[in-house]
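Enquirer: need a 3D model of the following:
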Amino acid sequence: MIVNEVTRILEELAPLDYAEDFDNVGLLIGDKKMEVSGILVTLDTLENVVDEAIEKNCNLIVSFHPIIFSGLKKITGKNYVERVVLKCIKNDIALYSMHTALDNAPIGVNSKICEVLGIQNPKILIPQKGTIKKLTTYVPKDSAQVLKEALFEAGAGNIGNYSNCSFSTNGIGSYMAGPNAKPTLGEIGKVHYEEETQISVTYSKGDQGKIINALLQAHPYEEVAYEIQTLENKNQNIGIGMVGTLEKAMSEEDFMHWVKKQMNVACVRHSSFLGKKIKKVAVLGGSGSFAISAAKGAKADIFITADLKYHQFYEAENKIVLADIGHFETEQFTKNLLVDHLTKKIPNFAISLAESITNPIKYF
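Expert: Sure thing, here's the model as predicted:
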């Protein structure tokens, strides 16, 4: 198995198209055609993680956080980022990062937090914009059903709880084949008129490659005419943060004890308790202050995230409890999620969960 085959499996879980524009995701170091001897999955890639990969004969590191975030003008080993890059290159170790692609995936960072805390029926807290696309194409009437089925099989036409969704209308198409053409219908040098069906289907942008490939494979014409539009509709299945409910409401104190136990948290920084039960819970792994208003808008009783600043706790405004449990702590189970996904897709392959400690924050 080569690196590119592994990354395709990872992108089935979290397409890179879901990543935020500011992010640096994908293959950061290495040759995508390199044969993989073993995979080490980690939250962060530090020197001790690379050492662990070398010890375990893993030449591909799958990391949640990207070690290369801003541009590198020199690689001399003067800081921890450059030293990691140098060590990977010297030891022929490839490095792949997922970060916000996995943050925004329906089964990702936040769904894992919900699983650990027993939050049921989680929904996306902030749906990502610009992720719904519409494909419109034109096909001979007799081939319309075959083409639609191919598009559906590739993932097009899924809207919420519905599948095989499309819209079709019939009309007359015209074209004239040039001297080097090989027309499926009609003759070279003559205008041809054909009864055609216009087909429109929506899809998630992460599936665009598969959709277009299915279109070109199933369409009978030599030249396939199609249009792609980005819709304004929000995709309720893609986005950052999640909100759901507990099976049974808990007191604020009991829920905090539950969070500390389940998330292995040393301490919780939080806003004032409101003296009411916790039933609806919003979560966002990593730095989540930007989602406070969304959590309040969702009528959550508590919002669990990380990296809240002093004045941001005032934004609770006695409407919600804000709980900062730590950046590492909110994302720590992400690597387990990735190991589980890879193990299911490529069983009997050397996949290891990194044991190296990468949390830079200690508690006294």
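Enquirer: hey, let's count contacts and neighbours off CA atoms from now on
Expert: Noted.
Enquirer: did I read that right, Ala323 in a strand?
Expert: Yes - counting by DSSP: H, G, I helix; E, B strand; the rest coil, Ala323 is found in a strand.
Enquirer: that one: neighbour count?
Expert: 22 (other Cα atoms under 10 Å).
Enquirer: what's the answer for Ile89, then?
Expert: With other Cα under 10 Å as criterion, Ile89 counts 14.
Enquirer: is it in a helix, a strand, or coil?
Expert: helix.
Enquirer: show me the contacts for it.
Expert: With contact set as Cα atoms under 8 Å, 6 or more residues apart in numbering, Ile89 has these partners: Ile29, Gly30.
Enquirer: how close does it get to Leu353?
Expert: As for Ile89, its distance to Leu353 is 21 Å (criterion: Cα to Cα, to the nearest Å).
Enquirer: please apply the same query to Gly26.
Expert: 19 Å.
Enquirer: centre of the chain to stretch 82-90, how far?
Expert: 27 Å (Cα atoms, centre = their mean, to the nearest Å).
Enquirer: pull out the buried residues from that stretch.
Expert: By neighbour count with 16 or more other Cα atoms under 10 Å, stretch 82-90 contains the buried residues Glu82, Arg83, Val84, Val85, Leu86, Lys87, Cys88.
Enquirer: what does stretch 184-204 give?
Expert: Buried, per 16+ other Cα under 10 Å, within stretch 184-204: Gly186, Glu196, Thr197, Gln198, Ile199, Ser200, Val201, Thr202, Tyr203, Ser204.
Enquirer: one more, so I can put them side by side:
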Amino acid sequence: MQIKEVIDTLEEMAPLAYAEDFDNVGLLVGDKNAEITGVLVTLDTLEVTIDEAIENNCNLIIAFHPIVFSGLKKITGKTYVERVVLKAIQNNIAIYSIHTALDNYFRGVNHQICEKLGLQHRKVLLPQKSTIKKLTTYVPIENSTLVKQALFEAGAGSIGNYENCSFTVEGIGSFKGNEASNPVIGEKGKLQEEKEIQLNITFAKHLEPKIVKALFEAHPYEEVAYEITSLDNYNQKIGIGMIGELTEAIDTHTFLQQVKKTFKCGVIRHSALVKEKVKKVAVLGGSGAFAINQAIRESADIYLTSDLKYHDFYKAEDKIVLADIGHYESEQYTKNLLHEFLTKKFSSFAIILSQKNTNPIQYS
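Expert: From the prediction side, this is the model:
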């Protein structure tokens, strides 16, 4: 089995098309066509991670965070990033990062936090826009069922809990082929009018190549007339952060102590406990100051995230409790999620869960 087969499986779960624009996701080091010997799953890739991969005969590291985030002009071993990349190359170890693609996946990073907290009625905190596209095409009536079915099989027409969704309008299409044409219906050089349907169908943006391929293979015409537009609709299943509810409201201080224990926090930095009890909880693994206002708009009692600065805590405005539980702490269970997913998908080689704690922050 080749490395690319593992990558393809991961990207079926969390397509890179939904990663944030600033991010650096995908295969960062190595040859995707190399034969795989084993996989090490980790949160971060450090020199000790490379050593762990070598010890376990793993030539692919699946990491949440990208070791290469901005451009490298030199690889001399001067910085920890350069040393990791250099050591990986010297030992023929590939490094793949999934980062914000998994953040924006509905059952990804923030879903995992919600699982640990036992939150119910979960929904995305900040749904992404422009992740849904619409295909409009024109098909002879007698071929419409075949074309629709091909598009459905390619993944088009799924809206929430519904599949095979489309809309059609009947009309008359006209065309006239030139001398180089080879019309399926009618004759070259003669105006042809044909009863057709206008077919409208939506699809997730990462499926576009697959959808267009299915359309061209199933459509009877020599030249396929079609339009693809991006919709501004918010995608309720793709986006960062999550909000849910506890089964019953509990004392805020008690809840924070439970969070501290569950996420093994050295400390929790928080704003004033303006809420006596907590029921509605917003979460965002990693740096989440940008979503404070959204958590307030969603009427969350408390917002769990990390990397909040001094002035970020003022944004609570006595409307919410802001709690910084630590960057590593908020994302630490992500590697377990990836390990469980890959273990179910592959049994022909070792999937190793890293035992290294890569948290650079210590508490005294």
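Enquirer: what's the TM-score here?
Expert: Put the two chains on top of each other and the TM-score (TM-score structural alignment, normalised by the length of the first structure) is 0.96; 364 aligned residues with a Cα RMSD of 1.6 Å.
Enquirer: rewinding a little: neighbour-wise, which of Gly26 and Leu353 of the first structure wins?
Expert: Gly26 (21 against 16).
Enquirer: quick one: Ile240 of the first structure is in a strand?
Expert: Yes - with three-state DSSP as the criterion, Ile240 of the first structure is part of a strand.
Enquirer: that one contacts Leu125, correct?
Expert: Yes - at 6.2 Å, Ile240 of the first structure counts as touching Leu125 under the criterion of Cα atoms under 8 Å.
Enquirer: more neighbours: these two, which one.
Expert: Set side by side, Ile240 of the first structure and Leu125 show more neighbours around Ile240, with 27 against 24, by other Cα under 10 Å.
Enquirer: looking at the second structure, name the residue matched to the more buried one.
Expert: Using TM-score structural alignment as the criterion, the counterpart of Ile240 of the first structure in the second structure is Ile240.
Enquirer: how near is the residue nearest the centre of the second structure to Tyr310 of the second structure?
Expert: In the second structure, the residue lying closest to the centroid (Cα atoms, centre = their mean) is Ala101, at 3.0 Å. Going from Ala101 of the second structure to Tyr310 of the second structure by Cα to Cα gives 29 Å.
Enquirer: swap in Leu342 of the second structure?
Expert: Distance from Leu342 of the second structure to Tyr310 of the second structure, by Cα to Cα: 39 Å.
Enquirer: between these two, point out the one with more neighbours.
Expert: Leu342 (19 against 7).
Enquirer: doesn't Ile351 make contact with the more buried one?
Expert: Yes - here Leu342 of the second structure reaches Ile351: they are 7.1 Å apart, a contact under Cα under 8 Å.
Enquirer: ok, whatever residue of the first structure lines up with Gly108 of the second structure - contacts?
Expert: The equivalent of Gly108 of the second structure in the first structure is Gly108 (alignment by TM-score structural alignment). With Cα under 8 Å, 6+ apart as the criterion, the residues that contact Gly108 of the first structure are Leu13, Ala14, Leu102, Thr334, Leu337.
Enquirer: repeat that with 6 Å
Expert: Leu102 (Cα atoms under 6 Å, 6 or more residues apart in numbering).
Enquirer: now stretch 89-102 of the first structure: buried residues?
Expert: Asp92, Ile93, Ala94, Leu95, Tyr96, Ser97, Met98, His99, Thr100, Ala101, Leu102.
Enquirer: one more: stretch 265-278 of the first structure?
Expert: Buried residues in stretch 265-278 of the first structure (16+ other Cα under 10 Å): Val265, Val268, His270, Ser271, Ser272, Phe273, Lys277, Ile278.
Enquirer: closest to Gly157 of the first structure among those?
Expert: Nearest to Gly157 of the first structure, judged by Cα to Cα, of those is Ile278 at 37.8 Å.
Enquirer: contacts only, for the closest one.
Expert: Ala249, Met250, Ser251, Glu252, Asp301.
Enquirer: can we see that at 7 Å?
Expert: If you count contacts by Cα atoms under 7 Å, 6 or more residues apart in numbering, Ile278 of the first structure has them with Ala249, Met250, Ser251, Glu252, Asp301, Ile302.
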